[in-house]
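> A predicted structure for the sequence below; I have some questions about it.
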Amino acid sequence: MNLAKYLEISKEVREALENNKPVVALESTIISHGMPYPQNVETALKVEEIVRENGAVPATIAILNGKLKVGLSKEEVDYLGKKGLEVTKASRRDIPAILASEDDGATTVASTMIIAALAGIKVFATGGIGGVHRGAETTMDISADLEELAMTDVAVVCAGAKSILDIGLTLEFLETKGVPVLGYQTKELPAFYTRKSGFKVDYKMDTPEQIAKTLKAKWDVNLKGGVVIANPIPEEFAMDFDTITNAINNAVAEAEEKGIKGKDSTPFLLAKVKDITKGKSLESNIQLVFNNAKLASEIAKNYCEL
């Protein structure tokens, strides 16, 4: 396998991995598609700073000029932020064409997991995972994130499933694929903007050490696939459950009217929710990512010590 032709790991990340130091993978779709410039770049660099402050090395992942990049420079983060929506939102299916055409791609949860695994990174922090979309029983609209979690040995720290999804069906899909859903200090799966969803996680975990031991046990016995680590948004930044539910229901109805589906549905719905909540949902989004970066760093540190 001629991986060296495609994979570029930064010096800092490579040295950390070679010396069994904790590394946390970070996605790049949040930079290109998550928010406007320069707020997107400021947020991405702040997430990296939080990872460092908590004793780990950040590895922001993207595809640039046909290379799988693990660990971006500030200039590369800025480039992605300025290019914004012009960058292809790259999931598993998009990687070969982007590599072959020497193009750029912002990585989703699925593609970040793939590239992190190629580099040997075990822990990844993001906002929320994709899942089964509402009405998927007729549209078959199911995020590639779920299949990736079934196949790829990377733990994903998130604030649960995005609340625009059918959370019950998302959990059913993960159960079928044998993906453990661990709640950090919670028995209930958080729903991105809110700490509650009405659905239970598989196991409540009280410490980062307990989570790290669970990851090690899973992969030591060769149980393939990832783990969802659900970390509720901090109380002070959580949104009112009824307010956010109504906003999402209105956004979903508008998306159906306009025939918006597939990979276009998530950015549309998140943008509509932001408008309906007068920007409060974006601030919540940023804060939950910061919170996930902190927990991911703690888990990565504990995993390296096992």
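Done, it's in. Numbering: from 1, shown residues only.

> contacts, neighbours, all on C-alpha from now
Will do.

> what lies in contact with the top strand by length along the chain?
Ranked by residue count, the top strand of the chain under DSSP state E comes out as strand 57-64. Applying CA atoms under 8 Å, 6 or more residues apart in numbering, the external contacts of strand 57-64 come out as 12-13, 16, 21-28, 48, 51-52, 68-72, 98-99, 102-107, 112, 115-116.

> in helices only, show me these.
Glu12, Val13, Ala16, Glu48, Val51, Arg52, Ile98, Leu99, Thr112, Ile115, Ala116 (DSSP state H).

> how much space between the closest residue in space to Gly262 that isn't next to it in sequence and Lys263?
Distances taken as CA to CA, 6 or more residues apart in numbering put Asp141 closest to Gly262, at 6.3 Å, once the chain neighbours are dropped. Noted for Asp141: a distance of 9 Å to Lys263, by CA to CA, to the nearest Å.

> who's more crowded, the two?
Ranked by neighbour count (other CA atoms under 10 Å), Asp141 and Lys263 place Asp141 first, with 17 against 13.

> before we go on, here's another structure to hold up against the first:
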Amino acid sequence: MSTPGSAVDFEFGAMGFSTKNAYFRFGPHVKEARARRQPIVALETVVVAFGLPRPANLQVAHEMEETIRAEGVVPATIGLLDGQIVVGLTPAELERFAGDEGVRKVSRRDLPIALARRQIGATTVATTVWAAARAGIRVVATGGIGGVHRGAPFDVSNDLPTLATEPVLVVCAGPKAILDLRATREWLETHGIPILGWGMETMPAFYSASSGLPVDARVDSAEEAAAIARVHWTLGGKGILVTVPPPADFALPRERLETILEEAMAEAERAGVQGWALTPFLLARVAERTGGESVALNRALLIENARIAARIARALEA
């Protein structure tokens, strides 16, 4: 294992990158996958550290990886450990993100701080996409992406500008329902990020099957999504979204969800909760007020997104 101060030299054929950087380390299964030219799907760690309660967080992380492997694709869960960005955490390393109280949420602005201080850092969608692009990984699977916050159009998640600058396809259940979905949709359009709907003409809203907002194109197969992504990248495009509705057996009605969110937002304002703490606060309130239904839903959509991401990654390598 290399450490800061000793260079890592790793060839990435799929995207033409060659990295020589002391701050990257690659799991043995990722190195082997590259050597064999196997497709890879990157996964974030914020959902493990902050997105789900224990012990579901670690269980879901393992289930997502197993779902990807079942499709003949290699999972690469990304996180910061011991002063390095690890692309492809081992099971023992992943456990540290599920149970350590000292885990830091790391967006792109936090990378130099967390690395210099050798902190355990859980990667957001933005950081995962950024790292995946440098590791030659074209596909990332997650739950929901960040976006434009309600009542604060100046408050934009770094997920969006990162998608606008990195050539990576992200499979998700749409922007998180706590956001201003219309403003988020407009931001994506303005910055040239295509939104594809998996079997849908409308964009899902994380917990709900439809936001009522249109996607740019419906796709009904991994091959179709891969074909559009290839053309997008050939033309110089960057990020692309494949939005997948949550499994029908788990999805929450939009009206019920909106009522819960309005109450939770008001409570957050009274309590002075803001910044990065707002999202976990709201998600926790939604979980409480749905009697745990949202946790089961989150688990189901994460696994489904991992499955579809793996199929698209495989189609891209075909």
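Great, that's in hand. The structure presented is a predicted model; accordingly, all values stated were derived computationally and were not measured.

> post the TM-score for the overlay when you can.
Superposed pair, TM-score by TM-score structural alignment, normalised by the length of structure 1: 0.96. Supporting alignment: 301 aligned residues with a CA RMSD of 1.3 Å.

> what is the nearest of the ones in helices among the contacts of strand 57-64 of structure 1 to Lys83 of structure 1?
Ile98 (15.9 Å; CA to CA).

> counterpart of stretch 221-231 of structure 2 in structure 1, which residues?
Matched against structure 1 by TM-score structural alignment, stretch 221-231 of structure 2 falls on residues 207-217.

> just say helix, strand or coil for the alignment partner in structure 1 of Pro53 of structure 2.
The equivalent of Pro53 of structure 2 in structure 1 is Pro36 (alignment by TM-score structural alignment). Here Pro36 of structure 1 is recorded as coil under DSSP: H, G, I helix; E, B strand; the rest coil.

> what about Pro36 of structure 1, distance to Ala136 of structure 1?
Pro36 of structure 1 is 30 Å from Ala136 of structure 1, where distance means CA to CA.

> next one: Lys280 of structure 1
Distance from Lys280 of structure 1 to Ala136 of structure 1, by CA to CA: 28 Å.

> cool, Tyr6 of structure 1 as well?
From Tyr6 of structure 1 over to Ala136 of structure 1 the distance is 35 Å, taken as CA to CA.

> quick one: secondary structure of Ser197 of structure 1?
Assignment for Ser197 of structure 1 (three-state DSSP): coil.

> for burial, what's the neighbour tally of it?
Neighbours of Ser197 of structure 1 (other CA under 10 Å): 17.

> in structure 2, what residue corresponds to it?
Checking with TM-score structural alignment, Ser197 of structure 1 has Ser211 as its match.

> please apply the same query to Asn250 of structure 1.
Checking TM-score structural alignment: Asn250 of structure 1 goes with Glu263.

> what's the matching range in structure 1 for stretch 169-183 of structure 2?
Per TM-score structural alignment, the counterpart of stretch 169-183 of structure 2 in structure 1 is residues 155-169.

> return the set of buried residues in that stretch.
Residues of stretch 155-169 of structure 1 classed as buried by neighbour count (16 or more other CA atoms under 10 Å): 155-169.

> what about stretch 193-212 of structure 2, how long is it end to end?
Taking CA to CA, stretch 193-212 of structure 2 runs 19 Å from one end to the other.

> who touches it?
With CA under 8 Å, 6+ apart, stretch 193-212 of structure 2 has contacts from 143-144, 163-164, 173-177, 181, 188, 213-221, 225, 237-246, 248, 251-254, 257, 294, 297-298.

> nice, that's everything, thank you.
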